[in-house]
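A.B. asks: sequence plus predicted model, see below.
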Amino acid sequence: MIERRSCRALLLSLTFAVLPQVALAVDDCTRLTATGNPEYPPYLWRDPQDPQHLVGANADLLKYMAGELGLDVDVKYSGPWGRAQEEVRTGRVDLLAGYFLTRARQNEVNFIEPPFLHTPSVVWVRSDSAFAYKGWDDLRGLKGGVLVNNSHGEQFDEFARTNLNLEAVPGARQAFEKLLHKRSDYVIFEQFPGMALARVLKVDEQVQVLEPPVSSEGLYLAMSHDSPCNRPQLREQLAAKMREIVSSDLPQRLVARNLALWRQQQENVAAP
């Protein structure tokens, strides 16, 4: 009898010792960190008032989701796009706010279904050096530019690896500058972010888009496999809220609002 009481006492003491740790872990996961491509307006860009954080449609959507679920999310600048992906792969940051789905990436992150937006990737060229283009094959034999670790859909990525001459650079600005200096013939980049960048560089008239897009891929919220907060229950809560959001026009409204915000910010910078 004494032994049973002793065992029960021991179990109770162990339970109470563990409970604070469990509670702490749950509390910790009410606060998440996120990052993304910092050269991606109207989806993401560095906050002019606080450059260590990102703003944009993706950040607004993620913060809305978090608020609905009683969570707090810090959407921070983690460096160029390649570095931002590495921060999430290693679990130093919990989430990527906008990621194209590929099989290789599924080995590193959990994609929260469904995608919250679709964005076309297009061929950008100099306006005075446009070439006949109807599809991927027309890019053979030319020199193109892309961003490091960027994807434009699994099918196009595979085609490009075996058929195209592409040079990867850290940022979109650098890719466009190489194009304008005739060090490449074209750049593969998303349409809306490319339009925003062309405005910033004041080269709207010097570049143009060739049709059709090389791809149109879904933008996903993605959680690092190595995030301490990567738990099935949290992922399902995020997915359920995402399904609710994409059934509304909220994502499109956030893009329109942030495109206007981006343009206003650029006008303020340009004003004397």
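C.D. replies: That came through, no problem. Numbering: from 1, shown residues only.
A.B. asks: only C-alpha atoms for contact and neighbour calcs from this point on.
C.D. replies: Fine.
A.B. asks: so where do the strands sit in the stretch 1-150 of the chain?
C.D. replies: Taking DSSP state E, counting those that start in this stretch, the strands of the stretch 1-150 of the chain run over residues 31-35, 39-40, 44-47, 50-55, 72-75, 95-99, 109-126, 143-147.
A.B. asks: of these, flag the one that's most buried.
C.D. replies: Burial of the strands of the stretch 1-150 of the chain is given as mean neighbour count (mean count of other Cα atoms under 10 Å); strand 95-99 ranks first at a mean of 26.
A.B. asks: residue 108 and residue 241, how far apart?
C.D. replies: As judged by Cα to Cα, to the nearest Å, residue 108 and residue 241 stand 23 Å apart.
A.B. asks: dump the strands of the stretch 1-150 of the chain to TSV, plus distance to residue 231.
C.D. replies: Compiled in TSV, these are given as follows (distance: least, Cα to Cα, whole Å):
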stretch	distance to residue 231
strand 31-35	13
strand 39-40	29
strand 44-47	26
strand 50-55	25
strand 72-75	16
strand 95-99	13
strand 109-126	10
strand 143-147	31
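A.B. asks: in addition, the following structure is provided for comparison:
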Amino acid sequence: MYSLKLSILLFMICISANSFSQTIVAAIGDYPPYTSKDDPKARLAEEIVTEAFKAVGYQVEIRWVPWKRAYEEARLGKVDFTFAWFKTKTREADFYYSLPLYPVQEVFFFIKGSQFSWSSFEDLSSYRIGSTLGYSHIEVLNNAGVEVELAKTDTIALQKLYNRRIDATPIDVHAAYYLLSRLPQKYRDAITHSDKPVLENHQYVLASKKLGEQSERLIAQFNQGLSETRKNGSYEKILAKYKQHTRNTNL
């Protein structure tokens, strides 16, 4: 009887140890190849974030919502965190930021053979410039005196570009080629991009300041986990996998 009780006790300890990891909830939207509800090969940010949290004992539960709602749910503390966002002064007032996840570039896409060329924002005055609702570069362009015609999605912006309703539109370079790979071949044949970045930034994990020490602690633990993934090589493995994916989509 004693040995049976001991065996049961040891079994319960093992179960407890295996279920030690705490589940935390992130609200995010769809932005392949960084986040994707449907495409497991388009989850660069998701893989980095979940791997970093896993390294410090957390399991991440993803809540898929529109980006605006993801931001608001995270800001109000209805979820533990959100990702992957650029750093802005407005957001810094509401959120604690992690260490940067990876660098990103937004560049102008335009029709091959067109006369589009730019070296400064002043050069853009003679072009019809498009963009997508919610991008932080819109404020940058507006502040430089550039009028921007907005689309609801990057796909719509690329379609407007192909149909020559706009002359150029800035999009994250990897996101744009992901979208182009899913549009008809004629789009890929017609559209190219400028090497000069409109905006260079990093993406981050954000946790609400409304949750105070809880969010500060979560961000500190994420940073620790991210550093661990860099040390053990899993971070570079994830990046290498997605570099291969982007090579397959003309980058």
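C.D. replies: Thanks, I have it. All values reported here derive from a predicted model rather than from experimental measurement.
A.B. asks: sorry, back to before: select, out of the strands of the stretch 1-150 of the first structure, the one closest to residue 189 of the first structure.
C.D. replies: For those, the distance to residue 189 of the first structure is smallest for strand 109-126, at 5.3 Å, taking Cα to Cα.
A.B. asks: and the closest one with strand 95-99, angle?
C.D. replies: Here strand 109-126 of the first structure runs at an angle of 40 degrees relative to strand 95-99 (axes from the mean of the first three to the mean of the last three Cα atoms, to 10 degrees).
A.B. asks: what helices and strands are in contact with strand 109-126 of the first structure?
C.D. replies: helix 172-180, strand 186-190, helix 191-201, strand 207-224, helix 232-246, helix 250-270 (3 or more Cα pairs under 8 Å, 6 or more residues apart in numbering; DSSP states H and E).
A.B. asks: try 6 Å this time
C.D. replies: Under the contact criterion of 3 or more Cα pairs under 6 Å, 6 or more residues apart in numbering; DSSP states H and E, strand 109-126 of the first structure touches strand 186-190, helix 191-201, strand 207-224, helix 232-246.
A.B. asks: deepest-packed of the ones you listed, please.
C.D. replies: Compared across these, strand 186-190 shows the largest average neighbour count, a mean of 26 (mean count of other Cα under 10 Å).
A.B. asks: tell me, it lands on which residues of the second structure?
C.D. replies: Counting by TM-score structural alignment, strand 186-190 of the first structure lines up with residues 168-172 of the second structure.
A.B. asks: which other residues reach that stretch?
C.D. replies: Contact with stretch 168-172 of the second structure is made by 105, 106, 107, 108, 109, 110, 129, 130, 131, as judged by Cα atoms under 6 Å, 6 or more residues apart in numbering.
A.B. asks: please name the nearest non-neighbouring residue to the counterpart of the first one in the first structure.
C.D. replies: Translated: residue 105 of the second structure. Taking TM-score structural alignment, residue 105 of the second structure has residue 120 as its aligned residue in the first structure. Leaving aside its sequence neighbours, residue 120 of the first structure sits nearest to residue 216 (Cα to Cα, 6 or more residues apart in numbering; 4.0 Å).
A.B. asks: now do that neighbour against residue 141 of the first structure, distance only.
C.D. replies: Separation of residue 216 of the first structure from residue 141 of the first structure (Cα to Cα): 24 Å.
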